[in-house]
Each structure stands twice: as structure tokens, then as C-alpha cells.
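J.: heads up, no residue letters with this:
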């Protein structure tokens, strides 16, 4: 952690609880606000786009410029922002802005580091890609003819956008900075699905035109549909065809044969930065590996206790085989899986208010993962307004895992947290609209454990599913650092996840390939959850009978998305205020 960040952290621990006092903005506050508001507005103009979690594309008529010159130009802006921040004394900021600075500075540091390390030369992994994320633009609500025209303009810009990505990937190939060859087989399916499209109206990109707002006159609707069909046929499909040819004839044959991030040019710095970005902590790969091994051993003992509750008499390995093969644990149709997830989420609705004081107004829906990306996606994913559930290959989607998955991805996990973050109107946009993985994934994993207190797990098998999901995240700490730092093979990583969890073979494979191709991201879940569990235990110990579970969860969730050091400082401020009495606790609420 940079020295200035340590200084900010020290000030956070010493500062008065948030909102405990009213401050007139100082000159430092005004300068800081001007810096982040200007940079944030510029950032949205530069990088606004759609993905599975958000859509910041707005009314842009072009997709982001991802070419190397534009990337380097952004780096200069972020480096200047960091210099400007150096000129602000955190001690002169209000309590609110000390928190904001402690969140904003690492955000900009990470953006600058990504460009400095030329991470844009590897713009996809086995789980997510720029070409698949592009289709999520089609889910944006369009209300006017101008919205549709801007969308069609973005579709016509796909060839330029893809050509820039291809140029960046060629530069990555030239220096050995690529996704490993071992995880690339079959990843061209989602490209081919569009490249080989014959009818534009069958494209996911055409979805917004199937039901258009009645306020748009019928004749204009037809003109807009004609524009979309031409954009898809003449621009989108050929661009995907070019990308498919490049992927098959250049990228896959020339991709590196190593697995470890540290084996790439500049790989040690790259992996260290990935750890810093995704965990928000100053931990080494060795430290994280040891934490993972300790967590794996602890959870394994809890698993054995649950197995005994089921009455199963075989070995641990035999129990895993039983769970993976017995038909009672699997849905027979996609709709059955969706229905069960909906039932679980409604049961959560009846309990969540007993554990969280402030609930969001925003709601979420449950949607099947699109067929073109489902084979390589995780079991589910949640975000603002949507819980994506993967119904591909039903024998790999056990029902005993579904309660934990639903808690994590929808409520009280990602969908609830994202909605609350959006509704924190007093917070700056860089907090409301940004996602810090260690906090967001840590909270979502914590809610899986909270589901036990809520009574969501109805059988020992579902409770074992909860533990297998926790073990899955603990094993990630071991596997990610094992592959990228210790030189583990793919088979070694597969065996470790297979032997320690009840995940299906399909999930074991897709998950390990995800960790291989996306260094560091998998570390955020368990480290974030460990922090929240530790802080709750501290609050319970310090407050005794004064501990209020709803108030504690409100204190965690009202932060928006924050780094783990900031979360720790804020929860300790909450504990101190709660000791002083309800009035001061309310005043300390962020």
C-alpha cells in the first residue's frame, strides 16, 4: 500500500464518526470535489459501455476508443489526477471526504496501473469477453427514437471497436502477454454464433426492436427496425467474422503455453497489482496461499459434521460422488431450476427484514444466462436488477447448491447491495456506480452464511451445499496463488477443487479455467467475507447486549462499495458510537 494510503488509513481510524459533526466545506474539500467530479465525468465519456452488471453506455453514438494511443492518453490524465491528489492534505478534509479520498485514490491508482501494465492487450478471459459483454447493450431500456438511433450507431461502430481490440491482442501476442492456450478451446463459440448469423432479427442485438414503445409512431418504428437490421447485417456480423478468423488463425495458435501470470513478461508486477486491485489489501501471494489452506482445513471439519447429520456411512469422496450422481438433487427442466430459485428468493423476502434494517426500493428479476455464453459461465451471477441463472447442462446444476447461489447473487447478496448503493444519493457517483470486488463479493459470500441464521437451508444437503460454496471460495485462494505464483499445473488445480468440493465436473473445469485466465479476481470473495465475519465478531464482543444485527448490517451496506480498510474503520466507528448510545450511533451512520 502506498505511503499516502497508509496515512489516509491512519486518519480514518482517528477521525470522528461519519456525519457526527457538520462541516463547512474547506478549500481542500472543494479542490478534492472538483478533481473527482471532473475525472468521473470524463471517465464515463471515455469508457462508458455495457456489461452483464451495468450499462453506462448512455446515449453514446460510439463505443469506447480502446486503441493503444487512447489508453496512453488516459494514463496521462490519471497520473495527473494522482499528482493533484498529492497536493491535498487529508487532515484538511471533512470526515466524509477522508473516506471518499481513501476510496477514490486506489480506484484511480488501479486504473492507471492497468494501462501502465498494458492489461488492455489481454481484453478477455475464459469467463468474460468484450464481444459477449457487447450484447448486454441490448438490455438497456430504450424509450425514444433517439435512444434507438444512438444504439444503432453503436452497432455500426463495432468493426472499429473490434479492430482496435485485435490490434491490442496482436501486441500482447508479440510479447507473450496472452490468455493461456490451455483454456482457449471452445471459447470461439460465442463469436461464431454471431459471425455465422443469417437473419439479423434472430440476433440478441435485435431484441430491443421486437417490442418498441407505443409512443414511437408505427412508420418510424419500421424505419428504426430497418436501420437495426442493416447495422447488424452490414457491420456487426462482418466484425464478428473478422474476430473469429483472427481468434482461430492467430490468437489460439500463438497463445502462450504457460499458465502462471508471473511467467509472463512483467508478470510478477502484473499479478501483484491484480492482488492489490481485487483484495484492496497489502498481502503477498504466499500469505494468501496460507490463509486459503487454513480456511480449507476449517471448512473441511464442518463438512464432516454435516455429512454425519445425513446418516451417510461412506467416505468423504464417496459422499461427493453420491451428491454428483443421485437424480434427486437435479432439476429435470430449466424451468424447474428457475422456479426453485424464485421460491428460494421469495422465502428470503420473508426473512431479510429481520436482519437488515434498510431495504432497497429496487427489485430484481431472474433471467436465464444467454445460450451463447452459458457453457463457460458460472452457475449464476447477480447485479443491479438481475439475477442471471445458468440452466445450461442441468446435470451440472445441483439443487443443493441453489440456496447459497441465490442468496449470493440476488438478495441479500449482489442485487440487494447494488440497489442500496444506487439509492445512496448523498454519496458521489464514483462510490454509487463503482464496484470494489473485495467488498461486493465479500458481502455476497457472507450472506450465504447469513442464510443459515435466516433458516433458508431446509436440509443437511443444502447446508452442505452452503459449505461446498464456502470451500469453493477458500480453495480459490489456494488455486489462484498456486497457479499464478507457485507454478501449479491445470490438472493439479482441477484435482484440488474436485477433491474438496461437491461442485460438478463441468463447474470444476469452468471455474479452474476462469482462475487461470483471470488472475487475482477469485481472491476477493473469501478475503472480503473473512473481514466482514471478523468485524461482526468484534462488534458482538464489544457491544454485548447492545449488539443489533440489523444496525450492523446497515452500517456495512450503507458504505456503498468500499475498500476493506475503509470498511474496517467505519465499522469500528459504528461500534464506538453504539457504545455511546442510540443517538450517537444514528449520527454515526454513513
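T.: Now that the structure is in, tell me what you want to look at. Quantities reported herein were computed from a predicted structural model and do not represent experimental measurements.

J.: use CA for all of it now, contacts and neighbours both
T.: OK.

J.: residues touching the residue most central in space within the chain, list them.
T.: With distances taken as Cα atoms, centre = their mean, residue 437 lies nearest the centre of the chain, 5.6 Å away. Listed by Cα atoms under 8 Å, 6 or more residues apart in numbering, the contact set of residue 437 reads 278, 279, 521, 524, 525.

J.: Now, those residues that are in helices?
T.: Mapping those onto helices (DSSP state H) picks out 278, 279, 524, 525.

J.: wait, isn't the last one in contact with residue 448?
T.: No. Checked against Cα atoms under 8 Å, the pair residue 525 and residue 448 is beyond contact range at 11.7 Å.

J.: Could you measure from the residue nearest to the centre of the chain over to residue 271?
T.: In this view, residue 437 and residue 271 are 16 Å apart by Cα to Cα, to the nearest Å.

J.: Distance check, the closest residue in space to residue 183 that isn't next to it in sequence against residue 479.
T.: Once flanking residues are discounted, residue 183 sits nearest to residue 513: 5.7 Å by Cα to Cα, 6 or more residues apart in numbering. Distance, residue 513 to residue 479, by Cα to Cα: 11 Å.

J.: Have a look at the two and say which one is more surrounded.
T.: Set side by side, residue 513 and residue 479 show more neighbours around residue 479, with 29 against 23, by other Cα atoms under 10 Å.

J.: Which strand or helix spans the more buried one?
T.: Using DSSP states H and E, residue 479 sits in helix 460-484.

J.: who does that helix touch, helix- and strand-wise?
T.: Here helix 460-484 touches helix 285-310, helix 402-409, helix 437-454, helix 490-500, helix 505-517, helix 524-543, going by 3 or more Cα pairs under 8 Å, 6 or more residues apart in numbering; DSSP states H and E.

J.: For the shortest one, enumerate the helices and strands it packs against.
T.: Counting by 3+ Cα pairs under 8 Å, 6+ apart, the packing neighbours recorded for helix 402-409 are helix 334-352, strand 380-383, helix 437-454, helix 460-484.

J.: Same list (the ones you listed) but as a markdown table, adding distance to residue 404.
T.: What follows is those, written out as a markdown table (distance: least, Cα to Cα, whole Å):
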| stretch | distance to residue 404 |
| --- | --- |
| helix 334-352 | 10 |
| strand 380-383 | 11 |
| helix 437-454 | 5 |
| helix 460-484 | 5 |
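
J.: closest one to residue 284 among these?
T.: helix 460-484 (9.4 Å; Cα to Cα).

J.: mind listing the strands in this protein by residue range?
T.: Under the criterion DSSP state E, the chain contains strands at 365-368, 380-383, 386-389.

J.: buried set for the first one?
T.: In terms of neighbour count (16 or more other Cα atoms under 10 Å), strand 365-368 has its buried residues at 366, 367, 368.

J.: then this one, side by side with the first:
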């Protein structure tokens, strides 16, 4: 009897337990599906607020739109967007989510908090234009007809006209905001203003057929009827003559006269209202850490000293007689390192670097992107102030990833750092990291277009250290170029914090760079002014690189024979861009699971 009761009790318990398990499993599945829907909504709502991002990703649903990010309506909409999703995030129990979803939840929390913090400052309103980073430069790329904006159909040409109308409203408000900024203490350094003026002047050429915005007319598809071609030509001519040129003339004249006269002499962001707090925010934004300016400055000094020691060894290997500063000057001016006559030769050299490393990539990577890749010369209108850069391909892979390199004068183009530059900007740097993220079948859409500079630039700088493993750096000058590129990022830790937190002048930062790296003076000046325009961004490279190197060394030490460099790279790359703390948690979990 007791045995029978025990069996009955066990059966009843089993039935109840099964029911509870089924209920919990169903609840978990429902929660997971609801969570994924919320992530998709976040991504879709974000595209509506920033339709140019949609275009850049190859999503053409909003190609005619350009909402004004300076308008109060748009700022309020952005704040409401992030606040509403913060509330939605709080309703989810992370214990019911998968590991990937838990990371998405943590990332979304970070996204909402850091963006709301950013919107609490006035800098984005009063500094809408600089020489390096701002929407006018991106829009110029779209206007060229060779960027992400499509010009394949008649509707494409109409969409662009509508987008131009919205952009010109932004440009007019940018002028008004900068005028207001002068009154309230938010004004750019005069040295930066001087670099913006020629960029704006490029857009005031009165010969419409030579204007950048006329470029799409030259590439009207042959399939268009003669009437369509004529209509587009007339409409674009009128658009440029009646709208584009007058708006640019207005802001150019304001910038050249009133704004330049008001330009501040100080270099650091701490000179503007609430500047110290803003810089602390920028450090957090770009490094995704809680490091202080002092900690970063001291780390930079240590890294500069370490890399200088390695540079001395390469100098001695080459057989150069003289001190390191003399060697820097020799590298800057050595005719053997400036062998090219035409921009095409520069591009061909980068393609040759790619061919050299192709056979070795298998040893370090078993995941490679399908998105095509190209090397192109930077467009003329922004070439003099631009650095080499990578523009991602479209999400569907139909538009290639593009490595842009400025070549203002091919005869003065120095090749000594080309191998490390290609590893950073192209393969396996930004092209692998961004394309693999975009091609992922497991990541939520919103994570495919995220950008965290600490991770993204950290990976690219880490990629430079892979050169010997990829069959490069056989020429000591190219290895010196890698050290020079790393030194360049170490110097950034010193000069960025120096200018924005320690009262350094632009001139002191330039001099410090000249004494510790072999970059040409013109390039160093451009770089220092870049840091002035976007405080904190330059810190992300070295902070991210050091973290990835630290995690690789830890994994190798703890996993021993089980360590596989390809699997380590998969672990780093498969998450897409994430704050560094989340990357560290993931790698630590992988190490533990593998052990």
C-alpha cells in the first residue's frame, strides 16, 4: 500500500512538474520572441529617425528623407526614442533570455544611456560643422553619385532632390546655430575654421556643370528616355544654381568673416561652457570604459616610451647613424620611400599588399566576409583634410566595402606605413570586422550597424600587429611603419588628454608629435586638428587594442594547447561592435567553457 501511494505521489509530482516545465518553456519562448520583436522595432524606429544611416546600409526605403537633426522637434524625438526603449528594457527578465539576447539587452541599455547623455550637452547643436566629421562631408560623398545614394532609376533622381531640400534646411540652421554659439561661448578654434572655409568654397563654384552636385547628371543611365534625361538635367541645374550654391555661399561668407573673427585661440574643449564634463562623457563614449583623463595620459606616456625603445632597435637594424629624431626626419623625406608618380600607382601598391597576404589569411581566420572590397582615392573636395578611412559595404553585400586613401600629391606620397595602414583600414581590420557583422545570421539587425570606437578601432589597431603572421613587414621600413602607426595611437593618448584636460595648446601637441613620430608635419597638424574637432575619439584605438591583446594573451596562457587563434578571432568578431567590458566577459566565459 505504501509503495502504491508512493508511486501515485511520484506520478502526480511528475505530471505537475512536467506541466510546470512546459509552462516555463512556453513562457521563455514567448519572452524570447517578444524580446526579438522589441529589438527589431528599435532598429526600425532608429532608421526612421536617421534615414541616411538606412541608405548607408543599403536600405532604400527612406532615400528621399533628411530630417533636420538640429531642430528641436528632432532632438525631442530622439530623447523620446531612447527613453521609451529604456522603459521597455526594464520589463524583461534576463534569466529568460539566451546568452546572445542578454548581451543585446546590455548593449541596448548602454546605447540608450550614452545617447541620452550625449543629447544632454549642447555641443551637437552649436558645433554642427567641422573640417573632419560632420554631415556636410558625408553629404558631399552622397552628392558625388559614387557613394551609397543610388542613381539607377528616375525615382532615385527625384528622391535625391527631396533629400537635398532637407539637407539645405539643415545647412541653413547650422549657420544660425553657429552664430548663436558665438554669443554663448560655443565656438570652434580659429585653426579649424580655416580648414572648413576651403571645403565650403568648393561648393560655391558658379559653373554648374563643374559642381559636385551635378555629378549624377553625368551618369544618367542610358536606359532613360531622352525626355527623362532632359528633365533631370534641367531640374538638377536649377537645383544647384537656385538652392545649393546660394546656401553654401551664405554659410561660406559667414564662416570666412564673422565666425573666423570670433574663433577661439584655445585648443581644448575644456575652454567652452561645461567643457570638462563633456570631455569626460566623450572619454566614456569612445573608449566604452570609466578611465579618467589622467589614467589615459599616463598610460600614453608609458606606451610612447616602450615603442620608442623598439624603434631604436629598427633604426639600428637599418644601419642609420644618428639619433631617433634624425631617423624620423630621414623617413619623412627619404626619396626611396616616395617612389610613385601617379595616384594609380599608390592604389596598385595597396592591391599588391593584399595579394601578398592572401595565402596567410587562412592561418588566422576561418571566417571571411563575402562583401566585395575596393581601394579608392579620396574625393578631391575633401582630400586635403581627410585621413585614410574605410566606408562599409551595404548590408546585402551589393555595394563593396571601400578603403579610401587621400593622395593630394602622388610624388610626395610616403609608402613606409602602407602595410600597417592596409591591415588597419582594410583587411583584416575594418573590412573583416564590419562586413562579418553585417553578414551575420545570428545577430539582431540593430547590432549589425552599431559602432563602438573602442572595439572597432581597437580591432583595427590590433590587426596591424598581425602583419608578420600574414607575411608582411619583411622590409624593416614597413615594420618601422607599423611601430610608427602604433606610436601614432599612443601619442594620441597623450595629446588628446593634454589638449582637452591639461591645458596643452595646439602647438605643444604638434611639437610633442614631431618629437616622437615620423609622420610629416602637415599630416601631424591635420591629426592634431582632428582631435580638436572630436575630443576623445582618438583615445579609442590604443585602449581597444590593448584590451584585445590582453584577452588574447590571457586565453593563450590559460588554454594552453587548446588555444586556437582562429577561434579566438571568431569569438572577438562574431559579437559585432560591443562595449569592451562586454567583450571581456564573453572571452572569459569562452576560456572557462573551453578549459
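T.: It's in. As the structure is a prediction and not an experimental result, all values here were calculated from the model.

J.: What does the TM-score come to for these two?
T.: The pair, once superposed, lands on a TM-score of 0.89 when counted by TM-score structural alignment, normalised by the length of the first structure; 557 aligned residues with a Cα RMSD of 2.2 Å.

J.: Out of the helices and strands packed on helix 402-409 of the first structure, which gets nearest to residue 238 of the first structure?
T.: Among these, if distance is taken as Cα to Cα, the winner is strand 380-383, at 30.0 Å.

J.: what's the average distance of that closest one to the second structure?
T.: With mean Cα distance after the TM-score superposition for the first structure, strand 380-383 of the first structure departs from the second structure by a mean of 4.2 Å once superposed.

J.: quick one: contacts for the counterpart of the residue nearest to residue 183 of the first structure in the second structure?
T.: In the second structure, the residue equivalent to residue 513 of the first structure is residue 529, according to TM-score structural alignment. By Cα under 8 Å, 6+ apart, the contact list for residue 529 of the second structure reads 191, 192, 506.

J.: Over to residue 566 of the second structure?
T.: Residue 566 of the second structure makes contact with 363, 364, 365, 366, according to Cα under 8 Å, 6+ apart.

J.: quick check, nearest of the residues you listed to residue 427 of the second structure?
T.: residue 365 (11.1 Å).

J.: Grab the nearest non-local neighbour of the closest one.
T.: residue 566 (4.9 Å).

J.: Give the aligned equivalent of the one you found in the first structure.
T.: Alignment note (TM-score structural alignment): residue 566 of the second structure maps to residue 550 of the first structure.

J.: How about residue 234 of the second structure?
T.: Using TM-score structural alignment, the partner of residue 234 of the second structure in the first structure is residue 226.

J.: can you count the residues close to that match?
T.: By other Cα under 10 Å, the residues close to residue 226 of the first structure number 12.

J.: Residue 494 of the second structure maps to what in the first structure?
T.: Match for residue 494 of the second structure (TM-score structural alignment): residue 478.

J.: surely that match meets residue 285?
T.: No. Taking contacts as Cα under 8 Å, residue 478 of the first structure lies outside contact range of residue 285: 9.4 Å.

J.: more crowded one of these two?
T.: The neighbour comparison of residue 478 of the first structure against residue 285 (other Cα under 10 Å) goes to residue 478, with 26 against 21.

J.: and the gap between that one and residue 447 of the first structure?
T.: 22 Å.

J.: next one: residue 118 of the first structure
T.: Residue 118 of the first structure sits 35 Å away from residue 447 of the first structure, going by Cα to Cα.

J.: more crowded one of these two?
T.: residue 447 (24 against 18).

J.: hang on, the more buried one packs against residue 413?
T.: Yes. Using Cα under 8 Å, residue 447 of the first structure makes contact with residue 413 at a distance of 6.0 Å.

J.: residues shared between the contacts of the two?
T.: In terms of Cα under 8 Å, 6+ apart, residue 447 of the first structure and residue 413 are both contacted by the residues residue 407.

J.: Spit out the contact partners of the equivalent of residue 65 of the first structure over in the second structure.
T.: Here residue 65 of the first structure is matched to residue 68 in the second structure, going by TM-score structural alignment. Listed by Cα under 8 Å, 6+ apart, the contact set of residue 68 of the second structure reads 74, 166, 167, 169, 170.

J.: Quick check: residue 213 of the second structure touching residue 143?
T.: Yes. Distance between residue 213 of the second structure and residue 143: 5.1 Å, which falls inside the contact criterion (Cα under 8 Å).

J.: Who has more neighbours out of those two?
T.: More crowded of residue 213 of the second structure and residue 143, by other Cα under 10 Å: residue 213, with 24 against 20.

J.: Identify the residue of the first structure aligned to the more buried one.
T.: Match for residue 213 of the second structure (TM-score structural alignment): residue 205.

J.: Repeat that for residue 282 of the second structure.
T.: Residue pairing (TM-score structural alignment): residue 282 of the second structure is matched to residue 274 of the first structure.

J.: Quick check: its match touching residue 521?
T.: Yes. Counting by Cα under 8 Å, residue 274 of the first structure touches residue 521, with 7.3 Å between them.

J.: Name the residues contacting each of the two.
T.: Counting by Cα under 8 Å, 6+ apart, nothing touches both residue 274 of the first structure and residue 521.

J.: just to revisit the earlier point, residues in contact with the match of residue 282 of the second structure?
T.: The contact partners of residue 274 of the first structure, by Cα under 8 Å, 6+ apart, come to 519, 520, 521.

J.: could those go into CSV alongside neighbour count and distance to residue 579 of the first structure?
T.: Shown next, in CSV, are these (neighbours: other Cα atoms under 10 Å; distance: Cα to Cα, whole Å):
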residue, neighbour count, distance to residue 579 of the first structure
519, 24, 42
520, 26, 38
521, 21, 37
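
J.: Turn these into JSON lines, columns for distance to residue 442 of the first structure.
T.: What follows is these, written out as JSON lines (distance: Cα to Cα, whole Å):
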{"residue": "519", "distance to residue 442 of the first structure": "17"}
{"residue": "520", "distance to residue 442 of the first structure": "14"}
{"residue": "521", "distance to residue 442 of the first structure": "12"}
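
J.: neighbours of the counterpart of residue 569 of the first structure in the second structure, just the number please.
T.: The equivalent of residue 569 of the first structure in the second structure is residue 585 (alignment by TM-score structural alignment). Residue 585 of the second structure has 11 neighbours, counted by other Cα under 10 Å.
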